[in-house]
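J.: structure here, sequence nowhere to be found:
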C-alpha cells in the first residue's frame, strides 16, 4: 500500500499516489528511508520473480529502478512489488482475473523463480526480438539484444563490452558466465554485410511488441503530486474525466494553505471552479477575498456553487435537475451577491439568462431581493430573470431605477424589466441577411466571431453570391484572433478549410453527460473556397505566431510521426470516457500487429439487480450494407471469422462476468466485410452509470497468454470505462482493408430494452458512416497540423517518420517564409534530399528537440532534451526529466493566446 503523505498534507480522501504516478508518469516511487546501505541478497533473488511478472504485463524495470528495489528489505520488497503488480493489473483491467504466480513471494525457493524467469524471457525474446536494452534503451535485431547468463536480464553486446573490470549484469550485479548470453546477444549477419544503400527503407518494428520502461521516480511523491496539481490547474484546455478525478483528489490532499498554491491564472473556468470550491470548503467565509478576485463572470459564481454542492461544474441540464444545492451562511451569500453586483449590468443579465433554470434555483439560495438596496444590479438582474412585476415591488428603491442597459417595459399592463441580449441581436441580424451588421456586433466578442464564422460567410454568400468577403472582416479578424482560445480557433480552421458539398451530412455533438452524436443532411448554401481561403490563411498565420510565442527556447531539431495525420484535435473532453490510452475521439490509428484481435467486456452488477450487458460486432461492406453480426444470437460468423465466447445474462458481485469476441481480419475480408463495429448493449436497459464496474477494450492476439488466461495483461492495448446514462456504446470502428481503427467513444440513443445488433444495425451504420466522413483529415484539424505549426519554428531541421518507417528531412531555406515552410511540411511536399539512412538516436543525441510521435519506440539518445508528445509508451519514456512530456491537451494548449 502507498505510504502516508507528509504531515503538511491534509488527507481527506483516499488517493493512491502509487497508482496515480504509475498512470501519469510510468514511474515508481521508492522511499529513501526504506533503502538499505547495500542490496539485500534475498531481495536480489526475489526481484527475479518480479521481473517475470512485470514482463508478463509488458513492463521492463530500468537499471536505476531495479537497483533501488534491490536495496529494500525482503518484506518491504514483497509489499511494494505486490502493490505495483496490483496497480498495473487494475490499470489494464486484468485485476479481476489475476492470480499471483508465486503465492509465497519472495519467501519461495529462489531457484524456482530463476528458472521460470529464464524460460519465460527466452520464449519472449524468441517470439518478439525487438526489445530494448535495460541499460541504453536501444533495440532491434541488428543490435543483438540477449539474455545474460545466469540472471536472464536483457542487455546488448555494446553495453557488455563497455564495462570496466569483470563482466557483470548492470541490473543485478551478478557475475556473468564465460559465455555471457543465455540466448541472443550476437550481432546478426546484417552487421557483416555491406552498409545499406541510400534510399533503402529500414523496416519499422510492429507497435506493441516492445516492453515499456518502468522508471524510478526521481523525486518524492509529495513533490511529484504538487507538480501534477500545478500542471492540471494551469492547463489551457478542458480536462477529461480522468484528469478531473485526479485534480479533485490532489486538491483534497493539498497542504492547508491552498490559496498560496493556486497559480495566478487558472485558464479553464471549470477547473477554477473545482479549485475555488475546495478552498471554500476549507476556509468558508474567510475565502471571500480570494473568491472576489478570481470570480470574473456570473457563470463563474454559478460553477462555484455547483462544485461546492458536489456536482461537476459543467452546468448541464441533467445535472441541474438532480442537484440539491448546499446551503450557504448569510455572510457568504452577501459576499457572492457583492461579486455579482460588481459586474457590468449587461453581461450579468446575459449570463443569468444563458443558464436560466440553474440561476432560478440559485436565486432561492441567495435571496437577492433581501439586499436590493445594497446590491441593486444583482437584484435587477434576478428581477429580469424572474419576470418580476415592478408595480408590486415599487416599495423597494433598489428596483425603482434599474441600471443601464436594462429598461422598463409594460407587458400586459404590468411594468417589467427588459433587455435585448447579445445573442438575440446577432441572430436577428443573421436571420434577415444583414451580415455587415452581424459582423459589427460580433467584432466586440472575439470568441463568438470565430465560432460563427461559417454562419456569417454563408449568409454573406446568400445575399451577395460570388462577392469578396464582407468589408471589415479582415480588420475584425486581426483584432479578434489573438484573443481566441485554441479550441474555437482549430474548430473554425477545420470547418472552413475542407471541401464541402450541398446536401452533405453533418455531425452534431450536443453537450451532455454522455457523448452522443446526431447526423443530418445540410442543404444550406456552400461557402466557396474563394470566400473561406482568406479566413483560413489568417487563422494559419495566427497559429504560427502562437507556436513561436510559446517556445521558451527554439528547438534545434524536430521529429514528427506522419501517423499523427489521423489524430484528431481533442474536443468535447468533458464527455470522454476514462481510458488506458487517451485517444482523441475521431482519431484513426493502426491496429495492433498480427491478423487477429480480441475484444473484451467485463462488468459487475449491483446487489439485488440483474444486469445483462452484451458484447457484439456489427459487420458491414464498403457501402455500409450489413454483412452479418457476431453476438449472443450468432456466436460465430463465416468460417470462424468472428467467434463469440458466449452470453452471460448476469454478473453477480464480486467476480462479475466477461465476454470476448475474436476477429480474424483475413477471414472477415473473405466473407465480404469491410468494417467491423464494436458495440456494447445493455440488454435489459440498465444505464452504465448504475454499475459498480464496467469496462471494455481490445487486446492483440500474439499467441502468448500465460496460464491460459483469455486476457493477457501484456496484450491489452486499450481499456475504456463504460459510464454515463447510456445503454448502447460504440467504442471503435475497425477498417479491415486498411488495418486501422477509428476511436469513436460514442453512444446512441436507446429505449425500452431488448437491445441487439438486429434492432440497432441501421442506426449504427448511419452513425459510423457520418463519423468517418466528419473526421476525415481534410475536414478537421489534426494533431499533425498543430505539430507542424510548432516544428516549423525549429532553427535546424525537421525529420518526418513516414507510415512505412522511412525518415525524410525538411529544412527551411534562409529566405523562405515560415508560413510557406509550414505549408510545405504539412502537405509533405518537396523534402530535402533522399531519405535519411542513419539511426535516429544519433541524429537527436545532445540536441534540444521537439518530438511528436505515435509510439515512443526509440531508444533514449544521450543528452536529448526538449518536449515529447507520444500516444503509446515505449523505451523513450525512460528519458530523463529534461525531456518534458506533453499530453494531447498540452500540445493543443501551446496554441493558447498570451495571458
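T.: Looks like it arrived, so ask away. Worth saying up front: this structure is predicted, and the values here are computed from it rather than measured. Residues are numbered from 1 along each chain as shown.
J.: hey, let's count contacts and neighbours off CA atoms from now on
T.: Will do.
J.: any idea which element residue 80 lies in?
T.: Element membership for residue 80, per DSSP states H and E: helix 74-92.
J.: quick one: contacts of that helix?
T.: Contact with helix 74-92 is made by 1, 18-19, 22-23, 34, 40, 42-43, 46, 50, 53-54, 57, 69-70, 95-96, 98, 105-106, 580, 713, 716, 718-719, as judged by C-alpha atoms under 8 Å, 6 or more residues apart in numbering.
J.: what subset of those is buried?
T.: 18-19, 22-23, 40, 42-43, 46, 50, 53-54, 57, 69-70, 98, 105-106, 580, 713, 716, 718-719 (16 or more other C-alpha atoms under 10 Å).
J.: ok, back up a step: list the buried residues for the next helix or strand after the helix holding residue 80?
T.: Under the assignment DSSP H and E, the closest C-terminal helix or strand after helix 74-92 is helix 110-127. Using 16+ other C-alpha under 10 Å as the burial criterion, the residues of helix 110-127 that qualify are 110, 113, 114, 117, 118, 120, 121, 122, 124, 125.
J.: got another one to weigh against that:
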C-alpha cells in the first residue's frame, strides 16, 4: 500500500481522493490515537480527514495509525519476564536458586539453600530445564494490570505528521529522490525503490541514476516488464542487473545463484554487453574482478548461441582466462611496485573516484620529489569525482594528522573488525592544503538555496549520510557517528524478536566503560543488577515474539553505556521473522508499562550479518549524555555468545568510533555561510519562506518554504 509506505518514509500523509463528508469524529479519534503513539497530526491533516466522508476518513486514519505504530515498534506486545519490572527484579543467583528449588520440589525432593547454591556454582545446571525459566509466566494483559497508567511528561516525544499531495505525487517524488540520489541506499530503502519503480514505471524518470546499485534495481524491473534498459555503461552494470533479477546481491559482495533467463532476457543482456564493449574495449578490464560470477552467468546466457554479438562473447572469454586484459588498478599497482607513485597517480587519473580513494596510499608511498605530482593529479581529479567521494576523502584527511589507538574497518554489511594503525601520519601542511582544496570544491558544488537557511541545532551533529548501507532502517535512525542529545533521567533499552521456525534466544546486555574504555561493569541475563542498572529477565524462546528491557539511570558510574544484542541460540538477525532495537527516555517519576511509544526516541531494525549487534553507544560529556550511532555487527560464535566473552572486542570498536572525527551537517552549513544567510531555529516562525534543515519539520513555516528533514538529508550531499 503506497499510502502506508509514504507515511512511514516521509511522515507526510497523502491526500485522500475519497468522497467529501463529515469526518470530524474520525479526525478526533485519529488525533487521540496518534498522541498515544507519540505523534501529532498537523492542523492541515486533521482538517483534511475531517472533510472526508466517514468511510474514506476511517480508511486513511487506520493507514496512518498503523504506519506510525510500526515505526516506533508499537505494533507488537512488549511483555517483560518479571511482571513488576523495573521493580521487584530479584538477585540473579537468588532467582536461579528459586527456579532450581521449584524443580527439586516438583520431583518430590528437598534441598537447603547452601546445597542449591553449591550446585549452581558447579556450572552443571541447564537453566532451560528449570520450571518457568525463559518463558513468560504471565500474559500481556496481566502485565498491564500490574502497572499504573503511564504518567505523561512535558519532555515526551511528539512527532508531527504533515499533509502531503496525492499518493501518486508523493510516490513519484519519493521515487525520483531515491532513484536519482547520490548516496547508495540501504537494504530497506532498496526494497522500497523496487516497489516504487513498478508503481512509477510510466511516470517521470530521474534525469540521472548515479549509483549503480540503484540502476540495477530500476533495470531489474524494466527487464522483467520488457522495457528498455537505462544507464547501462559498464560490463559490471550488466552483472549487477543479472544478480538483481535473480534475487541476489546487486552490490556483488556475496555470491548469487543465477536463475534461468527467458530468451528475450538473454538477448537484452547480451546485446547490452556487446554495445558496451564495442564502444570501449577497455571496459573488459573490469571483468576479471568478478570472474567467477561471470562464468556462472555465462552458463545461463549461452553467449555462443548468439553470433550477432561477438563482443559479448569476449566478456566470457576474459572471465575464463582465455584472454588477458589489464585494468587501470593493475597498471597502477605495477607502477607502485617500481616506486613510481607519480606514474600510478597519472594512470588512475582516468578514474577520478579510484584515484581519490587511493590518494592516502599514494601520498604515503611517494618520495618527496614525487609528492607534488601526486597532489597535482589528486587536485585535477577533484572536479570530476562525485561529491560523496569528495566528502569521504575530506573526512578521511581530517583523521590523518596522528595515528589512532585502533583502526576500525566496517564493510557494507556493517560487519566490523579492528586492527593496529601502522600508517605514518600525513604531514600537517599537506593535510591543511588538501583540506582547503576539498573545502573549496565541495562548497562550490552546494546548490544555492532559494531562500535563507534556517537550521535546527539538533541536526548539526548528524554525520553526513554518505552511504545508506552504514545504517539500519527504522525510526529516527541516524548515520554512523551521528550524535543526538539524550533528555530525561532514565534510559530504557529494548530488543524484540520473533522467531520463524526454531527456538531462538536473543540476549539484551549492557557494557559499562570508564574514561579509558576499560570495563566498569555489565548487566545481562547473568547479572540482573549493577549500580542501579536493571535487567527485565531472560526470555529464551520467541514463537509469538519476546522483548527484553534494561533500565539505565543516567546517574550511573562510567563514561560509556554500550547496549548490545547477543544471539545465544537459534536464528540469525537475517533469519528471524522480525527483530528490532530501540531506546526510550523517561523522568525518574514516570511510571507505567515497560514499553510506551510516547517515550521511544529511536527504533532500528536488526538485519545485519554476525551474531552480535552493537546499535549505538551512549556517552557522557560536557553537554550531558549523547546517543552515538554505531550500526555495527560482530562475528561472534555460532552459539552461546555472552557479554562476558566480548568485553575487549566491544571496547576496541567503541573506542575506535568515538575517537574518529566524522564530517557532520555542521560542515556543510559552514560551507553555505559564505554564500547565503544562515540562522538558527528557535521555535519562532520566520517572516518569510526559508530553506529549513532539521530532523523534523516544524508546523509553522511560511508557505513556499523548502524543508529538508532526516529522510531528505542525502539530497544535500553535493552531486
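T.: Happy to help now that I have it. For clarity, every value in this text was computed on a predicted model and none was experimentally measured.
J.: what value does the TM-score take for this pair?
T.: TM-score for the superposed chains, counting by TM-score structural alignment, normalised by the length of structure 2: 0.84, backed by 647 aligned residues with a C-alpha RMSD of 2.7 Å.
J.: what about the contacts of helix 74-92 of structure 1, which are in strands?
T.: Among the contacts of helix 74-92 of structure 1, DSSP state E puts 716, 718, 719 in strands.
J.: which stretches in the stretch 1-150 of structure 2 count as helices?
T.: 2-10, 24-36, 43-50, 54-72, 92-106, 113-121, 140-146 (DSSP state H, counting those that start in this stretch).
J.: what of the stretch 151-300 of structure 2?
T.: Using DSSP H, counting those that start in this stretch, the helices of the stretch 151-300 of structure 2 run over 167-179, 187-199, 212-224, 235-245, 263-279, 291-301.
J.: tabulate the ones in strands among the contacts of helix 74-92 of structure 1 (TSV), appending distance to residue 629 of structure 1.
T.: Output for these, formatted as TSV (distance: C-alpha to C-alpha, whole Å):
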residue	distance to residue 629 of structure 1
716	24
718	22
719	23
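J.: nearest to residue 326 of structure 1, of these?
T.: Residue 326 of structure 1 lies nearest to residue 719 out of those, by C-alpha to C-alpha, at 35.8 Å.
J.: quick one: contacts for residue 291 of structure 2?
T.: Going by C-alpha under 8 Å, 6+ apart, residue 291 of structure 2 touches 318, 319, 320.
J.: my bad, should have said residue 30 of structure 2
T.: Counting by C-alpha under 8 Å, 6+ apart, the residues that residue 30 of structure 2 touches are 61, 65.
J.: aligned partner of it in structure 1?
T.: Counting by TM-score structural alignment, residue 30 of structure 2 lines up with residue 50 in structure 1.
J.: and its match, how far from residue 499 of structure 1?
T.: Distance, residue 50 of structure 1 to residue 499 of structure 1, using C-alpha to C-alpha, to the nearest Å: 55 Å.
J.: on that earlier part again, could you check how far the match of residue 30 of structure 2 is from residue 79 of structure 1?
T.: For residue 50 of structure 1 relative to residue 79 of structure 1 (C-alpha to C-alpha), the value is 12 Å.
J.: confirm residue 472 of structure 2 sits in a helix?
T.: No. Going by DSSP: H, G, I helix; E, B strand; the rest coil, the assignment for residue 472 of structure 2 is coil, not a helix.
J.: residues near the residue mapped onto it from structure 1, how many?
T.: In structure 1, residue 472 of structure 2 lines up with residue 577, judged by TM-score structural alignment. The tally of other residues near residue 577 of structure 1 (other C-alpha atoms under 10 Å) stands at 24.
J.: need the buried residues of helix 110-127 of structure 1 in CSV with distance to residue 263 of structure 1, can you?
T.: CSV is the format used below for these (distance: C-alpha to C-alpha, whole Å):
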residue, distance to residue 263 of structure 1
110, 51
113, 50
114, 51
117, 48
118, 51
120, 49
121, 48
122, 51
124, 48
125, 48
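J.: tell me the one of those nearest residue 729 of structure 1?
T.: residue 124 (35.3 Å).
J.: ok, now which ones touch that closest one?
T.: By C-alpha under 8 Å, 6+ apart, residue 124 of structure 1 has no neighbours at all.
J.: surely residue 509 of structure 1 is in contact with residue 519?
T.: No. Contact between residue 509 of structure 1 and residue 519 fails when scored by C-alpha atoms under 8 Å: they sit 9.0 Å apart.
J.: the more surrounded of the two?
T.: residue 519 (17 against 13).
J.: corresponding residue for that one in structure 2?
T.: Taking TM-score structural alignment, residue 519 of structure 1 has residue 418 as its aligned residue in structure 2.
J.: give the closest residue to that match in space, chain neighbours not counted.
T.: Leaving aside its sequence neighbours, residue 418 of structure 2 sits nearest to residue 408 (C-alpha to C-alpha, 6 or more residues apart in numbering; 4.4 Å).
J.: which residue numbers in structure 1 go with the helix or strand harbouring that neighbour?
T.: Here residue 408 of structure 2, judged by DSSP H and E, is contained in strand 407-410. Counting by TM-score structural alignment, strand 407-410 of structure 2 lines up with residues 506-509 of structure 1.
J.: quick one: that stretch to chain centroid distance?
T.: Its chain's average C-alpha position is 21 Å from that of stretch 506-509 of structure 1, according to C-alpha atoms, centre = their mean, to the nearest Å.
J.: which non-adjacent residue is nearest the residue nearest in space to the middle of structure 1?
T.: Geometric centre of structure 1, nearest residue: residue 582, 3.5 Å, by C-alpha atoms, centre = their mean. Using C-alpha to C-alpha, 6+ apart and skipping residues adjacent in sequence, the residue nearest residue 582 of structure 1 is residue 871, 7.6 Å away.
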